[in-house]
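> what follows is a predicted protein model with its sequence.
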Amino acid sequence: MSRGRSHTGGASHATRIAPRLSTERDLYRKKDSVTAHPAVQRAIDAANSGDTEGFLGSFTDEGAVDDWGREFRGREAIRSWSDEEFIGVDVSLAVTAVRQTGATVTVSADVGGRGFNGPSDFTFTVSGDRVSLMRITG
């Protein structure tokens, strides 16, 4: 998650995302929880708990991360990216909103940790019970 912003420490804050399936565009804002597809919940929960294996397991075999146009496809590429820029720098994602349209789920979050800090959007493409793509944008 390199975006040229200040790298200041942030407190780890995990927000629980409860499962919810929807085919309509939804926007949910709640004080302590935000609802999303179970595959997205697993990925966010794993990131917030520092669980690299759980994070990788939330992706399909050919899953990918697109971090501002830089694509990391497959388990080992995602692991390498995460070790350097995500879980490896103690990322925390305080989810503020979720929007879902069919198999596309966009999670807005305040990002903390020893890497990028600040608001960001994570757009997940879900395939079955796993994530096939996690695209990070602002």
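Received, thanks.

> contacts and neighbour counts: CA atoms only from here.
Will do.

> run a quick neighbour tally on residue 26.
Counted with other Cα atoms under 10 Å, the neighbours of residue 26 add up to 14.

> put this next to the previous one:
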Amino acid sequence: MNIIDIPAAIQTFVEATNRGDAEAFATAFTHDAELSDWGREYHGRDGVRAWDRTDNIGVQAHFALDAIEPGASSDTFVATLTVTGNGYNGTGPMTFRLRDGLIASLRIAP
């Protein structure tokens, strides 16, 4: 794993998913968060909760954080995660943009 400090919100994202804690998962995001999953768009915490139900905790997803590195700007990070569960299974990048210690946007795409 690349060694940098893992921002608390991203750590919460991973840990809440792995323990199936939907409320902790949602509160890792800002109220106006944007989530893009291969072009499917979700907005706000209600959108994050909807995605969580259909594509994450709702399908018993489990994350292993393989690497994390700084993104293109000081508030972005690219995490390489291996996902297992009853939905998507595989390894790929997730790009996080943080604001005020929370996830303001998450982009899942190659």
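Right, received. Where do you want to start? Everything numeric in this text was worked out from a predicted model, so none of it was measured.

> got a TM-score for the pair?
Scored against TM-score structural alignment, normalised by the length of structure 2, the superposed chains reach a TM-score of 0.90; 108 aligned residues with a Cα RMSD of 1.5 Å.

> and the most centrally placed residue in structure 2, which of the three is it?
With distances taken as Cα atoms, centre = their mean, residue 13 lies nearest the centre of structure 2, 5.4 Å away. Three-state call for residue 13 of structure 2 (DSSP: H, G, I helix; E, B strand; the rest coil): helix.

> that one maps to what in structure 1?
With TM-score structural alignment defining the correspondence, residue 13 of structure 2 maps onto residue 43 in structure 1.

> quick check: closest non-adjacent residue to its match.
Distance criterion Cα to Cα, 6 or more residues apart in numbering; nearest residue to residue 43 of structure 1, sequence neighbours excluded, is residue 55 at 5.0 Å.

> how many neighbours does the counterpart of the one you found in structure 2 have?
Counting by TM-score structural alignment, residue 55 of structure 1 corresponds to residue 25 in structure 2. Close neighbours of residue 25 of structure 2, defined as other Cα under 10 Å, add up to 25.

> try residue 66 of structure 1
Residues within reach of residue 66 of structure 1, counting by other Cα under 10 Å, total 18.

> residue 58 of structure 2 versus the equivalent of it over in structure 2, what's the distance?
Correspondence of residue 66 of structure 1 to structure 2, assessed by TM-score structural alignment: residue 36. Between residue 36 of structure 2 and residue 58 of structure 2 the distance is 17 Å, computed by Cα to Cα, to the nearest Å.

> ok, now residue 38 of structure 2?
Using Cα to Cα, residue 38 of structure 2 is found at 18 Å from residue 58 of structure 2.

> out of those two, which sits in the busier spot?
residue 58 (18 against 10).

> before I go, just wanted to say thanks for your time.
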